[in-house]
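# okay, sequence plus prediction incoming.
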Amino acid sequence: MNTHFTDPQLILVNGKIWSANRASQNSPTALAVSGDRIIAVGSDRDMLSLKKRNTRIIDARGNRILPGLMDAHTHLSLYAARKLQIDLTDCTTLPEALHRIRERVEQADPGSWIVGGGWDYTRWGLEDFPDKRLLDEISTRHFIALQSKDWHSLWVNSAVLQLCRIDETVEDPPGGAIRRYPGSREPSGVLQERAGEVVYQSIAPPTLEEIYPALQETFGEFLRLGITGVHSVESPYEFAHYRQLYERGELGLRVFWYFPIRFLGREAEEGFGAYRGDHFLKICGVKMFADGALGSQTAEMLEPYQGLEHRGVAVMSAEELEEHIRRSVEQRLACAVHAIGDAANRKVLRALGKVAQTSRKAGLRHRIEHAQLLHPDDIPLFARYGVIASMQPMHLAYDVPLIERYWGSRGRHAYAWGSLRKSGARLIFGSDTPIETFDPWKGLYAAVARKPGNDPAQPSFYPEESIPVEEALAAYTHHSAHAVGEEAHLGSLEPGKLADFIAIDRDIFQAPSEILLDTSVLLTVRNGTIAYASEDGLIL
């Protein structure tokens, strides 16, 4: 028995506790909790010997017990806000999407904003992006702005273009592209990367009161899936909401926050200058973009896209990127850099390599967000420079057709989890919600099976790049905790660590990988408190 404190208020017995980085046949069966910490892990007999008069006993019924999962890449408030907006994610045709937009417009006052997103023109069978005329036929008396599924293209009507003064005379901004009609300078109504920033700045975000019900619903959805913490990239405005909820005892998830680079140096002005946080709400670093995305064909490539004559968009030049990274390191802030194309990943790795030694001494854990396509020569640089690969398995599940269409044979090193692990790199996994589902069991299956559409009947996409379920689970637990400097407190079930753990209804280590798709959470304990219990699960 391994103990840390005494007097538990909760003891869980008859479980199969996953420990270290593997599923062991001789794993512990029980643990004890006092306050917000695990105080002991061992056998049922040893744990029950610690029982006091008011200790609550939970019978795990032989089910697997895992650390609380951590989604390492979310936009938490934006997912909640989408509940208040038009969601086009499930629209399979253009007419269906236009009908949904029209319904919302008919309910809104003229002059109001109609916002939302989730559209994917390739899913609609279109050969090119939709244009403003489709939205103008619905309304020019409302301001319509709809994000693409990958968030890197913004579809707007003429009213928005006029409001933001985007016309034939306006040049593409640095790091952005205004799509135009063929043979013309007239904007078509799709703004990519930084070209959309002027529109976003014109849209008022929801207040805490407006978004509060959606946030509480969102927290519950995460907890029901076994997620107790998230890494989130959002503005200081959303972070202020989290601070208010935390102070009121209403923040349902641990939030580890990365703020956009444009706020670096403005911390005091934005109200978070002296705050660094704790194990529940913490400022971890700075987010910046090196390029765009595959879906919008704006990811920065070493060679042109297959069938196209361009190499994507460099949202930041190498010089600009290096300067931002230098400033961040000077302020002892880790960098989380978005890079999808092979050129962008090379650019970011080289920039982070220049500060690798300084960063190690300062304890900074830099990361590349997405790292979707890598040149094989660059894969060893993650381990060499101590750069974490922050990746989202569900992107692969739905990107395979785009990879084959636009990257061709280069797709051999897309989502190269196996190669990265063999090179010694640290992987962390997330969802990028609301772009993809944050269901971690689907994400685990995508990492292990690499099936297009997460369909078990499909052949695996470069199966040599799959990883075992134990390694995929580590990317959702102690590796994600390590990335935000919380490995001494979260990510594994050991005495002295915070009591975040879950019980699931499948033994995911002993069954075919397809069982992950049917896995359900029976119990979620966060910070020593039962945060979710299924009605047909464990007897509490």
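Noted; the coordinates are in hand. Numbering: from 1, shown residues only.
# contacts, neighbours, all on C-alpha from now
Will do.
# neighbours around residue 508, how many?
Neighbours of residue 508 under the rule other C-alpha atoms under 10 Å: 18.
# wait, doesn't it sit right on residue 514?
No. With contact defined as C-alpha atoms under 8 Å, residue 508 does not count as touching residue 514 (9.2 Å).
# and residue 95, how close does it get to residue 327?
48 Å (C-alpha to C-alpha, to the nearest Å).
# so the two - more neighbours on which side?
residue 327 (14 against 11).
# what is the three-state secondary structure of the more buried one?
helix (DSSP: H, G, I helix; E, B strand; the rest coil).
# my guess is residue 407 contacts residue 305, does it?
Yes. Contact criterion C-alpha under 8 Å: residue 407 and residue 305 qualify, at 6.1 Å.
# residues contacting residue 241?
Residues counted as contacts of residue 241 (C-alpha atoms under 8 Å, 6 or more residues apart in numbering) are residue 208.
# for it, helix, strand, or coil?
Under three-state DSSP, residue 241 falls in the helix class.
# before we move on, what about residue 171?
Classification of residue 171 using three-state DSSP returns coil.
# now it: closest residue in space, sequence neighbours ignored.
Nearest residue to residue 171, sequence neighbours excluded (C-alpha to C-alpha, 6 or more residues apart in numbering): residue 178, at 7.9 Å.
# want to compare, so here's the second one:
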Amino acid sequence: MRIHKFPFLTAVVILLTIAACSTPKKEPATLLIYGGPIYTVDTTQAVVEAVATKDNIILFAGSLEEAEAYKGEQTKVIDLQGRTMTPGLIEGHGHFMGLGYNEMNLDLINTTSYQEIVDAVAERVKTAEPGEWITGRGWHQSKWDEMPEETVKGFQTHDLLSSVSPDNPVYLRHASGHAGFANAKAMEISGLKLLPQEGIDEFEVEGGEVIRDDLGRPTGVFNERAQTLITRQIPESTPETDRKAFELAVAACQRDGITGFHDAGIGREAIALFEQMKAEGKMNVRLYTMLTGWDKELLQEWYERGPLVDPDHLLTIRSVKLNCDGALGSRGAWLLESYSDRPGHFGHETLPMDFVKETALNGLQHGFQVCSHAIGDRANREILDRYEAAFKELPELTNDHRYRIEHAQHLHPEDIPRFAELGVIPAMQAVHLSSDRPWAIDRLGEKRIKEGAYMWQSLLESGIPIVNGTDVPVEPLNPIPSFYASVTRKTLKGNPDGGYEPKERMTRDQALKSYTLDAAYGAFEEEIKGSITPGKLADFTIYNQDLMTVPEEDILRTEVVMTIFDGRIVYEKTD
């Protein structure tokens, strides 16, 4: 019997044609990334083989086989070659221009003695013009290997510094930014007398303190708001230096895998600069900025104007930063009980709490998030009280306020659950534990340390996310030490065994989330970034090794080798 094949073949061709037409054609990707573990921070698929992007948007995340369908003639392919990728990291609390200027001025963050500071200034004096200001930042007396012979209230005195810089005014900010150290020339220019005058006290400053010796002479250390006695004399920056600092800050972010940055307190000049840089196409990091609470006129102008939520997701202004107490290192943190190593001293309330309540109400009424700096347990309690009072006064406006407390470093145990109850987000810098915990116990005593210091896991378990970061330039921008501190609770030298108060450690998943999706949530941006999810922005950080699985002792060897921002490679390590 003869079989007629052609009608059958024709039918098969028709069916295949119909099937091909019914299958949607994949949009060609501009980037296809594969070849190593890719951690998405997306609960639907925690780890994927490949990611495809179109311009600055993620098209696909999943298996390599499926991702190949997005490959076109113009697709750039990146083989990770075993390296690891995560969502682009977000610095959850830093000072952007401070980061840039820190790269231009004396960087004292790694100094281990007073003598090293003096030597650094002496070296700068050699190239400085007479009368030229020498500025720097980063010293921290509690981190020195040894203290000088002469100290007052735990701080060095200016005599040795002044002796190497007789013709140059010098002002060196403490690592925390909450204190500063001036030489004799700087105090002279500021009109301050080195010998006390009878009946005159020119050193009294509300919300601050000038450290003086037993004879009433200034030691050169200016705490909290007393810093203005000196800083008002320092020449203002120029448009040229501001631009340079901005560009240096962007480059630093790219080197460290930072694609988003929460800038904790900006004024008019910074706003104008950021807008100009965006217009010129130089905004190669996503800035989420907080208006400084020191400028009440600026706040009022923005209340009337309303938040700026940038459709390009490059420059957003929708929050207010309030500075409510000082730092623990300079004994400026506002405490419920006095300092263990300075009885009778409780720190400083650097902003009236009535203004915190007023700002909390204004934030609710005008659509602005409020972010309040609080390190001491009393500052945290007072701010939670003011937030709560505002929420009760305007309950209809509290559905999604996402108010924050920046640092939330030392808490009374009774206040820990209040964060989740009130929906207040703690923005905490884990690396501060590595730097501060060895000496913080001297300030607070063992009981307060163990019950309320750096309470990450307790806060997470209560149901509130944590925004992580470094507070750069207080600490270096590099996110790896903060990740390490989050999961080990050790110093960067690996001490002590088991970590400080180990029950409060984060898991590695929690730590990564605190630098990505939870940080995005802290800025109302979790729908557009923070995880490798189709439809979100194509921001990625690539590392030389798998920081999620390497042994704990190897975490600090992790390096950022590539940063992808807005779908473009903006940094690639060459050596």
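Sure thing, it's come through. Computed from a prediction, not measured in an experiment: that's the story for all the values here.
# hang on, the residue nearest to residue 171 of the first structure in a strand?
Yes. Counting by three-state DSSP, residue 178 of the first structure is found in a strand.
# burial count for the aligned residue in the second structure for it?
Alignment note (TM-score structural alignment): residue 178 of the first structure maps to residue 210 of the second structure. Counted with other C-alpha under 10 Å, residues neighbouring residue 210 of the second structure total 24.
# list the contacts of residue 407 of the first structure.
Residue 407 of the first structure neighbours (C-alpha under 8 Å, 6+ apart): 305-306.
# if we use 10 Å, what do you get?
294, 301, 303-307, 341, 373, 400-401, 414 (C-alpha atoms under 10 Å, 6 or more residues apart in numbering).
# can you tell me which of these are buried?
Buried residues within the contacts of residue 407 of the first structure, counting neighbours by 16 or more other C-alpha atoms under 10 Å: 294, 301, 305-306, 341, 373, 400, 414.
# what would the contacts of residue 407 of the first structure look like in TSV with secondary structure and distance to residue 120 of the first structure?
As requested, the contacts of residue 407 of the first structure are arranged in TSV below (DSSP: H, G, I helix; E, B strand; the rest coil; distance: C-alpha to C-alpha, whole Å):
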residue	secondary structure	distance to residue 120 of the first structure
294	coil	12
301	coil	21
303	coil	24
304	coil	22
305	coil	18
306	coil	19
307	coil	19
341	coil	19
373	strand	21
400	helix	14
401	helix	13
414	strand	20
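# tell me which of those residues is nearest to residue 536 of the first structure?
For the contacts of residue 407 of the first structure, the minimum distance to residue 536 of the first structure (C-alpha to C-alpha) is 37.0 Å, reached by residue 400.
# returning to that earlier point: dump the contacts of residue 407 of the first structure into JSON lines; add distance to residue 59 of the first structure as well.
Compiled in JSON lines, the contacts of residue 407 of the first structure are given as follows (distance: C-alpha to C-alpha, whole Å):
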{"residue": "294", "distance to residue 59 of the first structure": "47"}
{"residue": "301", "distance to residue 59 of the first structure": "53"}
{"residue": "303", "distance to residue 59 of the first structure": "57"}
{"residue": "304", "distance to residue 59 of the first structure": "58"}
{"residue": "305", "distance to residue 59 of the first structure": "55"}
{"residue": "306", "distance to residue 59 of the first structure": "56"}
{"residue": "307", "distance to residue 59 of the first structure": "59"}
{"residue": "341", "distance to residue 59 of the first structure": "48"}
{"residue": "373", "distance to residue 59 of the first structure": "45"}
{"residue": "400", "distance to residue 59 of the first structure": "43"}
{"residue": "401", "distance to residue 59 of the first structure": "46"}
{"residue": "414", "distance to residue 59 of the first structure": "43"}
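# sorry, back to before: what do residue 508 and residue 514 of the first structure both touch?
residue 441.
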